[in-house]
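Visitor: pasted the sequence and its predicted model underneath.
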Amino acid sequence: MDRRTLLHTSAGLILSGLLPGIWSCSNPVLKQQAERYAFRPYRTGQTLGPTHIVTPPGRYFTNTYYNYNPWSPGGRYLALTELPYQDRVTKLGDIAYVVVIDLAAQRIRRVYPTRSWGYQYGALVQWGADDRTLYCNDVNGAGRAVGVRLDLTGNETFVTEGPLMDVDPARNIAIGPTLEYLNATQYSYGPPATGGEAGPMATLPPAASSEEGIWQTDLHTGKRTLLLPATELAAASTQEDQLGQYAHYVFSCRFSPDYRRIGIVQRRAWEDQQGKIHRNPSLLSYELATGRVQEAVSTQHWNMGSHHPTWHPDSTHFTMNMTPQWLGDDKLRFVQFRYDGGDFRVLSDSILGSGHPSIRPGGRYLLSDAYPFEPLAVGNGEIPIRLIDLEQQREHTVASIFTDLGQQYAIRRYWGPSKLDAHPTWNAAFDQVCFNGAPTGERAVLITDLTEFF
């Protein structure tokens, strides 16, 4: 490809070709002035620590996910996705914005327009190694979701060949599945489809593919390579697909904190005669040094009632919600286990699991939320942000927040592609919590300061 070739991203930015599939572009959005506004106190005296709504009213925002830190490395800034609406299913062509909030100055600035976004992951926004570098995704001129690196102090944006779901600690490589396929098993995680949830949806044929799986992108050159094909993941799974009826999707892949392994949620989906998609998920780990793939949670155990695994800070274990029926327990529990499924233990026999759990270093405190339909919901569409002392087997409520936001702005126990999850997540010091909610009926992001509690 000629270096002088020019294209446009789906959001209209002009791209100049460097290598096939690798582009740089001028980003005029970065020139916009930051807007000043005031953070709003939230239920003063009724939360575990001082809590504020840190996004401006009249607009809609989300953090990236419960296991992504939205604070910049220096701690001054917060990176979020601003959504164009909250009352409908996403469709390709609708533009969201990556935004940066200056927590000290109480200012917000749009820094990038993107068409690769969803209600659950936003634009998969995450920080680089410093306060000037951000990563997200966009849809390129060929209609494929690709990673983007933003320089917040300049005007240049670097667009890669590969998708971006996670970035290694040194910010040398990014990993991710083909993001368009995320919607095949659960809509509004990947970039929007042309017709929304009605499709047409990007899907894979039955059987594991040797040409799809987890992509690795060099963040210096922008080139992508297939790191781990789906065939290798299928080979490590205990539940065989003897009839070749499963379409094998990578739904999530995240580096362990020490960068030695990748945790992988695999979904082997099939559609029954009534049109229902059966996900058949499992959890695997991939060791970067040896290439070994091991199953941590089988499809059989996951399907007993399990969800939302994430790495423990020790990089050896996962934390997850599971219903350990094989142990004679039919309740949802917070559990912990090694990357190969060993060293399994229930973290509490008296406190029910829920939501999106993560562990504070040291292992004493667990953070989570709940769904509005779960037994732990507060009622009236509100859910608790839960902080559980595993040593004392005692639960604290960080805050209660309204999340039961359906498409009609009513309490309706809505479970669909535009649902709102709180997704509480820690800062780097593990003394502040960022979470989503709709305290005034608009999707907002809040922060609770727990420094005095700890």
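Guide: On my side now, so go ahead.
Visitor: from now on I want contacts and neighbour counts done on CA atoms only, so please keep to that.
Guide: OK.
Visitor: the helices in the stretch 201-350 of the chain, which residues?
Guide: In chain order, the stretch 201-350 of the chain shows helices spanning 230-235, 299-302, with DSSP state H, counting those that start in this stretch as the criterion.
Visitor: deepest-packed of these, please.
Guide: For these, the largest average neighbour count (mean count of other CA atoms under 10 Å) is found in helix 230-235, namely a mean of 20.
Visitor: run the chain-centre distance for it.
Guide: Here the centre of helix 230-235 is set off from its chain's centre by 23 Å, with CA atoms, centre = their mean, to the nearest Å.
Visitor: got another, please set it beside the one above:
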Amino acid sequence: MSQYSGLERRIAAVLQRFPGLKRRLKEVYQRVNYYAYADRDFEYAVADDATLSTVSDRYGAEPTDRDRFFGYFDVHPWTASMDGFLLHEVSGDAVDIRLYRDGDHTTLGTSLAWNLQQGSRTQWHPAAESVLYNDRESDRLVAREVYSDGETAATYDRPIQALHPDGTEFLSLNYDRLDRNRPDYGYGRDPRSLPDPESDGLWRVEMDSADDELLVSLQSLIDRSETTAPPEAHYLNHALYDPTGERFVFLHRWNGDEGRVSRLYVADRDGNCRVVMDDTVVSHYCWLSDSELFVWGRTAAHGDGYHVLDVDTGDTEYVGALDDYGDGHPSLSPDGRYIVTDTYPDRERKRRLLLYDRETEDVTELGRFFEPLRFTGETRCDLHPRWSPDGTAISFDSAHTGRRDSYILDVSRILS
């Protein structure tokens, strides 16, 4: 009874054309379901062979009453040796970026450029014990690089979106456009004007020289889209390098009379790009290899759901095993066999954490986590699961206690 029905999902798909109306109706419908179905005494339940702990429990740090979280699902919070763990800790209008290790913590920096979904895009440099995160400096957004002791390594003139696998460069985009169109992914700057789309888009920043280059102009993407939506209604999001770093994917979105439209592009290192998914709806994805994506989106053949997409041929394979669960945030295990993903709250306000075995196509429910009604819209607390480097644990954020916090689920016995 807790999952939304196929009819409800079809209605939601139709309302995709009217994002403002959909948002308001969704809030009302969630509230009705909450009072009708939610068990407000329930907090969480995990699988018998899984062990749940807080970051404070695992790393011996002192508990706090502040909200803590890591952020998005495409990066992970652990050091390479897993002896340390990164978190954002909310402090008024800022977040403290903290490294928990050996029963203590180090504040690596404080950021004024953050949101509840992605934090400050805080992420480890893959080749050095340093951390990159976004911040405000005067009236501009920058990326900062700091060492694990808090010493500043560098400041870059553009904010980071995605870091190259070898750590030599990163992709940057315009977060002010997200503030205008998707404020839950922006930094609350409320921009009065936006750059001309000819000089805006997706940038590459070289880390050794700090030089930047516009790889994909937003205007070039607007020219390919058949819409009357004005330039300020277009934006980019979710850029992600493939495992080799030779190419990357990103979303071009706009809000027009046709509703919110998403196009998934793949681009080479020179910014030459082409559409690989173009049926209105594309949301979240992860790379399976240097040519395949695991992506939730819409295709003419199968409708909405998870697909394996070959970015070279454009071929898609529908993942029917996850058909009952809706959209989520997928992440591939280090050994390539498993995908962990999550769900949005069902009518009982429970979020599910799911393990999908690519070999057997089995789906295991790792846990359910209650989300209080006040965590909705831009303040929602998606689980955003991420694998540990050794593939034995999953990090995720949750608000099931009534406060936003970060958790670690040991799944080693389930996998064995």
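Guide: Looks like it came in fine. Please read these numbers as outputs of a predicted model, since none were measured by experiment.
Visitor: give me the TM-score for these two chains.
Guide: Scored against TM-score structural alignment, normalised by the length of structure 2, the superposed chains reach a TM-score of 0.80; 366 aligned residues with a CA RMSD of 2.6 Å.
Visitor: can you say which helix or strand has the counterpart of L387 of structure 1 in structure 2 in it?
Guide: Aligned against structure 2 by TM-score structural alignment, L387 of structure 1 finds its counterpart in L355. For L355 of structure 2, the enclosing helix or strand under DSSP states H and E is strand 350-357.
Visitor: what's in contact with stretch 77-85 of structure 2?
Guide: Residues from elsewhere that reach stretch 77-85 of structure 2 (CA atoms under 8 Å, 6 or more residues apart in numbering): 55, 59, 70, 86-87, 99-102, 123-124, 129, 388-389, 395.
Visitor: scratch that, stretch 314-323 of structure 2 is what I was asking about
Guide: Applying CA under 8 Å, 6+ apart, the contact partners of stretch 314-323 of structure 2 are 276-277, 302, 305-310, 361-363.
Visitor: try it again at 7 Å.
Guide: Surrounding stretch 314-323 of structure 2, the residues in contact under the criterion CA atoms under 7 Å, 6 or more residues apart in numbering are 276, 302, 305-310, 361, 363.
Visitor: can you get me the start-to-end distance on that stretch?
Guide: Stretch 314-323 of structure 2 stretches 21 Å from its first residue to its last (CA to CA, to the nearest Å).
Visitor: report the buried residues of that stretch.
Guide: By 16 or more other CA atoms under 10 Å, the buried positions in stretch 314-323 of structure 2 come out as 316, 318-319, 322.
Visitor: likewise stretch 183-201 of structure 2?
Guide: Along stretch 183-201 of structure 2, these residues count as buried under the neighbour rule (16+ other CA under 10 Å): 183-189, 197, 200-201.
Visitor: now do the contacts for Y185 of structure 2.
Guide: Y185 of structure 2 sits in contact with 115, 117-118, 178-179, where contact means CA under 7 Å, 6+ apart.
Visitor: let's see that with 6 Å instead.
Guide: Residues counted as contacts of Y185 of structure 2 (CA atoms under 6 Å, 6 or more residues apart in numbering) are L178.
Visitor: count of residues packed around G362 of structure 1?
Guide: For G362 of structure 1, the neighbour count with other CA atoms under 10 Å is 9.
Visitor: oh, that last question was meant for D208 of structure 2, not what I typed.
Guide: With other CA under 10 Å as criterion, D208 of structure 2 counts 10.
Visitor: can you find the partner of it in structure 1?
Guide: Structural alignment (TM-score structural alignment) places D208 of structure 2 against H220 in structure 1.
Visitor: same deal with H125 of structure 2?
Guide: Across the two structures, H125 of structure 2 finds its equivalent in G128 of structure 1, going by TM-score structural alignment.
Visitor: not counting its neighbours along the chain, what's nearest its match?
Guide: Nearest residue to G128 of structure 1 in three dimensions, chain neighbours excluded: L134, at 5.3 Å (CA to CA, 6 or more residues apart in numbering).
Visitor: counting neighbours, which of the contacts of stretch 314-323 of structure 2 comes out on top?
Guide: Y306 (30 neighbours).
Visitor: so that one touches W296, yeah?
Guide: Yes: Y306 of structure 2 lies in contact with W296 (CA atoms under 6 Å); the separation is 4.2 Å.
Visitor: got any residues that touch both of those two?
Guide: The contact sets of Y306 of structure 2 and W296 do not overlap (CA under 6 Å, 6+ apart).
Visitor: sorry, back to before: count of neighbours near the residue nearest to G128 of structure 1?
Guide: Taking other CA under 10 Å as the criterion, the count of residues near L134 of structure 1 is 23.
Visitor: mean per-residue distance, whichever strand or helix holds it versus structure 2.
Guide: Element membership of L134 of structure 1, judged by DSSP H and E, is strand 133-139. Comparison of strand 133-139 of structure 1 with structure 2 after fitting gives an average deviation of 0.5 Å (mean CA distance after the TM-score superposition for structure 1).
Visitor: can you give me the offset of the helix or strand that that strand is followed by from its chain's centre?
Guide: Proceeding N to C from strand 133-139 of structure 1, the next assigned helix or strand is strand 145-151, under DSSP H and E. Its chain's average C-alpha position is 16 Å from that of strand 145-151 of structure 1, according to CA atoms, centre = their mean.
Visitor: cool, stretch 334-342 of structure 1 as well?
Guide: Averaged C-alpha coordinates place stretch 334-342 of structure 1 at 21 Å from its chain's average position (CA atoms, centre = their mean).
Visitor: spit out the contact partners of the residue mapped onto R260 of structure 1 from structure 2.
Guide: When structure 2 is aligned by TM-score structural alignment, the residue opposite R260 of structure 1 is E246. By CA under 6 Å, 6+ apart, the contact list for E246 of structure 2 reads R269.
Visitor: quick one: E246 of structure 2 from N237 of structure 2, how far?
Guide: Note on E246 of structure 2: its distance to N237 of structure 2, by CA to CA, is 19 Å.
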